[in-house]
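Peer 1: A structural model of the following input is requested.
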Amino acid sequence: MAAMDEWPTGRIERLGPLVRRLLAPNPSPFTFTGTQTYVIGEGEVAIIDPGPDVAAHVEALLAAIRDERVAAIVCTHTHRDHSPASRAVRAATGAPIVGCAALALDDEGPRADDAFDVDYSPDRVLGDGDRIAGPGWTLEAVATPGHTSNHLCFALPEASALFSGDHVMGWSTTVVAPPDGDMADYMASLERLRTRAERLYYPAHGPAITDPQAHLDRLIAHRRGRERQILDLLREGQQAIPPMVEIIYRDVDSRLHPAAARSVLAHLIDMHSRGLVRRAGEAWQPA
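Peer 2: Predicted coordinates:
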């Protein structure tokens, strides 16, 4: 885990000829060092995941692009640590909000991320393969449902890079929390990214991923391993999610256990759809 002083907030950092990063001051056990906002291009730019509606973050972002034109404010999904600052940036710059569709979900269960941004209002929704462009840069939307049903990644072909949002993170696995999070969709989205050729991923949380294909393989293997653990526990007579979480995640910070329970539920729902388990109320059994 990187030291906090290696992840400064309020200061724009250059990561490559077309990519700059600004870290929001919202660190937590769920967001690592905070949400990373990316600025793409020079002179005429796009902003990816403007972040939470935190005044200091918005002020730092606007200061960093003071002499530039914002062509688009781009959102990967609508959790409150990603999209709310889009309104303040739009008000200050006149730039359109583009990217994922709006999603207002009444989900009061324990989460490993903020609840949904119910006020998100895009000027243009991008579908899979849709593009926006500026001088020397292009962003292509890549539909990656799973973490949320409206999640998009964005490819930057000029840098062979992918902005992976929360779908592929640099510090942890992604929480898949029903009812909107869907494990089958998440796994299919991981498999889809394996067919792509980007050599570098910029996630919304954690360091850049320089070995994306190997990283994707590790994420898929991790999820298949979790599935096997759950099936083994069911065969041993465990029927409820809480005790399974206590066993599977015994070495994980207990503050994360409620979120882990949502991921276990997502696995069970997926396994049920594939005929591997059956359900009776809150009890689960192998099929």
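Peer 1: CA atoms for contacts and neighbours, from now on please.
Peer 2: Noted.
Peer 1: what's next to stretch 62-76, contact-wise?
Peer 2: Applying CA atoms under 8 Å, 6 or more residues apart in numbering, the external contacts of stretch 62-76 come out as 12, 42-50, 82-83, 86, 89-90, 93, 95-100, 134, 150-154, 165.
Peer 1: Mind checking which of these are in helices?
Peer 2: Mapping these onto helices (DSSP state H) picks out 86, 89-90, 93.
Peer 1: out of those, which one sits closest to A141?
Peer 2: S86 (17.8 Å; CA to CA).
Peer 1: quick one, what contacts the closest residue to that closest one other than its chain neighbours?
Peer 2: Among residues not flanking S86 along the chain, P50 sits closest, at 5.7 Å (CA to CA, 6 or more residues apart in numbering). Residues in contact with P50 (CA under 8 Å, 6+ apart) are 37-38, 58, 73-75, 82-86, 89.
Peer 1: again, only using 7 Å
Peer 2: Taking CA atoms under 7 Å, 6 or more residues apart in numbering, we find P50 in contact with 37, 82-83, 85-86.
Peer 1: Is it possible to mark the buried ones in the ones in helices among the contacts of stretch 62-76?
Peer 2: Buried by 16 or more other CA atoms under 10 Å: 86, 89, 93, out of those.
Peer 1: Would you agree L265 falls within a helix?
Peer 2: Yes: using DSSP: H, G, I helix; E, B strand; the rest coil, the assignment for L265 is a helix.
Peer 1: Show me where the stretch 51-200 of the chain has its helices.
Peer 2: 55-64, 85-93, 183-194 (DSSP state H, counting those that start in this stretch).
Peer 1: Following element in sequence after the longest one, please.
Peer 2: Meaning helix 183-194. Counting by DSSP states H and E, the next helix or strand C-terminal to helix 183-194 is strand 200-203.
Peer 1: Tell me the helix or strand right after that following strand.
Peer 2: In N-to-C order, the element after strand 200-203 by DSSP H and E is helix 212-235.
Peer 1: circling back to that earlier point, out of the contacts of stretch 62-76, which sit inside strands?
Peer 2: 44-48, 97-99, 134, 152-154, 165 (DSSP state E).
Peer 1: Which one of the residues you listed sits in the busiest neighbourhood?
Peer 2: Neighbour counts for the ones in strands among the contacts of stretch 62-76, by other CA atoms under 10 Å, peak at G99, which reaches 32 neighbours.
Peer 1: Just give the nearest non-adjacent residue to the residue most central in space within the chain, would you?
Peer 2: Centroid check for the chain by CA atoms, centre = their mean gives D166 as the closest residue, at 1.1 Å. The shortest distance from D166 to any non-neighbouring residue, by CA to CA, 6+ apart, is to A204 (6.0 Å).
Peer 1: List the contacts of that neighbour.
Peer 2: 35-36, 164-166, 169.
Peer 1: now swap in T174 and tell me
Peer 2: Counted by CA under 7 Å, 6+ apart, T174 has contacts 147, 166-168.
Peer 1: For Q229, state which of these is nearest.
Peer 2: For these, the nearest to Q229 is H147 (21.0 Å; CA to CA).
Peer 1: Before we compare anything, build this one as well:
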Amino acid sequence: MIQTLAPDLRCIRAPNPSPMTEKGTNTYLLGRTDIALIDPGPKDTKHLEAILTALSPGQRISHILVTHSHHDHSGLVPELAQATGAPVYGFGPSHAGRSALMDRLAQDNILAGGEGIDPDFAPDVILPDLTQIAGTDWSLTAHWTPGHMANHLSFEWHEGRALFTGDIVMGWASSLISPPDGDVGQFFTSLDRLESVNADILFAGHGAPIHAPRERIEWLRSHRTERLRAAQAALTRDPQNLEALIPQLYADVPQKMWPAAARNLLATLIELENRGVCQSDPAPGLNAHFRLP
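Peer 2: As a prediction, this is how the structure comes out:
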């Protein structure tokens, strides 16, 4: 189903509902003639057909923009690029933008991770932070907003006073932060960046439009800060592994979601270690033990 969200903006939801994607991935079509498509979505023939049939006579997809290279956002890129001939724009391949620490831990295979990563993603056009892109009737600025994933971009739509936020800000849940691709410190920095844009509305990768951006961003900041506080409070001088900490810190979360919670907790503990209030043995990873310094 195609939903009109604003003048020159439509949304097609991909048929991939799940506990991690809510009702599905949002694919946005921006423009009247030259169409900027934001987040192709998962590799799905029906979704590709829905995108192509949404084009009216005289319209063409001129830009394929990808917020980040999780399969549910970038999986359809090859088929869509072949069908339209449009170039693909993104921050870089899936490893681009990692912090030095996360890059080192990833190379040592300590963190495992890689949930849903598209290893073959390779944009035709690299968009460094604050790059501007324009079509005949729209203009965007790419903001590098890592945290959920290191190569994550958000797109500021100037004419609509809006932001396309991918998975860094969603209306229905907080973002999964799974190292080495997710980074809590980067997440906080990205929230500050998004808040500074002062958009009137946020169009997320999943869920409904967010009409109170500042309130939502502040909630996400407070939520993540509380997770940090709670994790630090749970640490003792005696080492504890993730299996011991999860029931203490995520008792309010259904147990079927504890594997994802473990990834979030690992990211939290890495951030606490960066701040000097946690110590891991050995290096931080799924099998490590964590304690107060």
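Peer 1: Any idea what the TM-score is?
Peer 2: For this chain pair, the superposition-based TM-score is 0.91 by TM-score structural alignment, normalised by the length of the first structure; 275 aligned residues with a CA RMSD of 1.8 Å.
Peer 1: Give me the neighbour count for F203 of the second structure.
Peer 2: Neighbour number of F203 of the second structure under other CA under 10 Å is 26.
Peer 1: my read: it touches P213, true?
Peer 2: No: the criterion here is CA atoms under 7 Å, and F203 of the second structure misses it with P213 at 9.8 Å.
Peer 1: how about a markdown table for the buried ones among the ones in helices among the contacts of stretch 62-76 of the first structure, with distance to A141 of the first structure added?
Peer 2: Formatted as a markdown table, these follow (distance: CA to CA, whole Å):
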| residue | distance to A141 of the first structure |
| --- | --- |
| S86 | 18 |
| V89 | 21 |
| T93 | 23 |
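Peer 1: ok so, going back, turn the helices of the stretch 51-200 of the first structure into JSON lines, columns for distance to S254 of the first structure.
Peer 2: Shown next, in JSON lines, are those (distance: least, CA to CA, whole Å):
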{"stretch": "helix 55-64", "distance to S254 of the first structure": "30"}
{"stretch": "helix 85-93", "distance to S254 of the first structure": "30"}
{"stretch": "helix 183-194", "distance to S254 of the first structure": "22"}
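Peer 1: before we move on, the earlier item: what about the residue nearest to D166 of the first structure, distance to W171 of the first structure?
Peer 2: 10 Å (CA to CA, to the nearest Å).
Peer 1: same deal with V98 of the first structure?
Peer 2: 27 Å.
Peer 1: just C153 of the first structure next, same as before
Peer 2: Taking CA to CA, one finds C153 of the first structure at 17 Å from W171 of the first structure.
Peer 1: Next: R274 of the first structure.
Peer 2: 30 Å.
Peer 1: quick one: D128 of the first structure and T33 of the first structure, what's the gap?
Peer 2: From D128 of the first structure to T33 of the first structure the distance is 29 Å (CA to CA).
Peer 1: if you count what's nearby, which of those two comes out ahead?
Peer 2: Between D128 of the first structure and T33, counted using other CA under 10 Å, the more crowded position is T33 (26 against 15).
Peer 1: Which position in the second structure pairs with the more buried one?
Peer 2: Here T33 of the first structure is matched to K23 in the second structure, going by TM-score structural alignment.
Peer 1: correct me, but its match touches I12?
Peer 2: No: using CA under 7 Å, K23 of the second structure is not in contact with I12; the gap is 11.5 Å.
Peer 1: Return the residue of the first structure aligned against L76 of the second structure.
Peer 2: So L76 of the second structure corresponds to A85, using TM-score structural alignment.
Peer 1: Now do the contacts for V184 of the second structure.
Peer 2: 147, 177, 267-268, 271.
Peer 1: lining up those with the first structure, which overlap?
Peer 2: With both residues aligned by TM-score structural alignment, their matches' CA atoms under 7 Å, the contacts of those that the first structure also has are 147, 177, 267-268, 271.
Peer 1: how about the nearest residue to R10 of the second structure, chain neighbours excluded?
Peer 2: Leaving aside its sequence neighbours, R10 of the second structure sits nearest to T4 (CA to CA, 6+ apart; 4.4 Å).
Peer 1: how about that neighbour, what's its partner in the first structure?
Peer 2: Aligning on TM-score structural alignment places T4 of the second structure opposite R14 in the first structure.
Peer 1: isn't its match right up against R20?
Peer 2: Yes: counting by CA under 7 Å, R20 is a contact partner of R14 of the first structure at 4.3 Å.
Peer 1: So those two - more neighbours on which side?
Peer 2: Ranked by neighbour count (other CA under 10 Å), R14 of the first structure and R20 place R20 first, with 19 against 13.
Peer 1: Which element, helix or strand, includes that one?
Peer 2: Element membership for R20 of the first structure (DSSP H and E) is strand 19-23.
Peer 1: Let me know the angle separating that strand from helix 55-64.
Peer 2: 160 degrees (axes from the mean of the first three to the mean of the last three CA atoms, to 10 degrees).
Peer 1: Could you check the angle strand 19-23 of the first structure makes with strand 44-48?
Peer 2: 40 degrees.
Peer 1: on average, how far is strand 19-23 of the first structure from the matching bit in the second structure?
Peer 2: On superposition with the second structure, the mean distance recorded for strand 19-23 of the first structure (mean CA distance after the TM-score superposition for the first structure) is 0.5 Å.
Peer 1: list the helices and strands the helix or strand following that strand packs on?
Peer 2: Per DSSP H and E, the first helix or strand lying C-terminal to strand 19-23 of the first structure is strand 36-40. When contacts are defined as 3 or more CA pairs under 7 Å, 6 or more residues apart in numbering; DSSP states H and E, strand 36-40 of the first structure sits against strand 19-23, strand 44-48.
Peer 1: Quick check: buried residues in stretch 64-79 of the first structure?
Peer 2: Going by 16+ other CA under 10 Å, stretch 64-79 of the first structure has these buried residues: 64-65, 70-79.
Peer 1: Could you dump the ones in helices among the contacts of stretch 62-76 of the first structure into TSV with distance to R124 of the first structure added?
Peer 2: Supplementary listing: these in TSV, determined by distance: CA to CA, whole Å:
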residue	distance to R124 of the first structure
S86	13
V89	16
R90	13
T93	16
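Peer 1: and which of those residues is nearest L105 of the first structure?
Peer 2: Distances from L105 of the first structure to these, taken by CA to CA, are shortest for S86, at 19.0 Å.
Peer 1: Tell me which residues touch the closest one, please.
Peer 2: 50, 73, 97 are the contacts of S86 of the first structure under CA under 7 Å, 6+ apart.
Peer 1: Compute the distance between the aligned residue in the second structure for the last one and E49 of the second structure, please.
Peer 2: Under the alignment by TM-score structural alignment, I97 of the first structure pairs with V88 in the second structure. For V88 of the second structure, the distance to E49 of the second structure under the criterion CA to CA works out to 19 Å.
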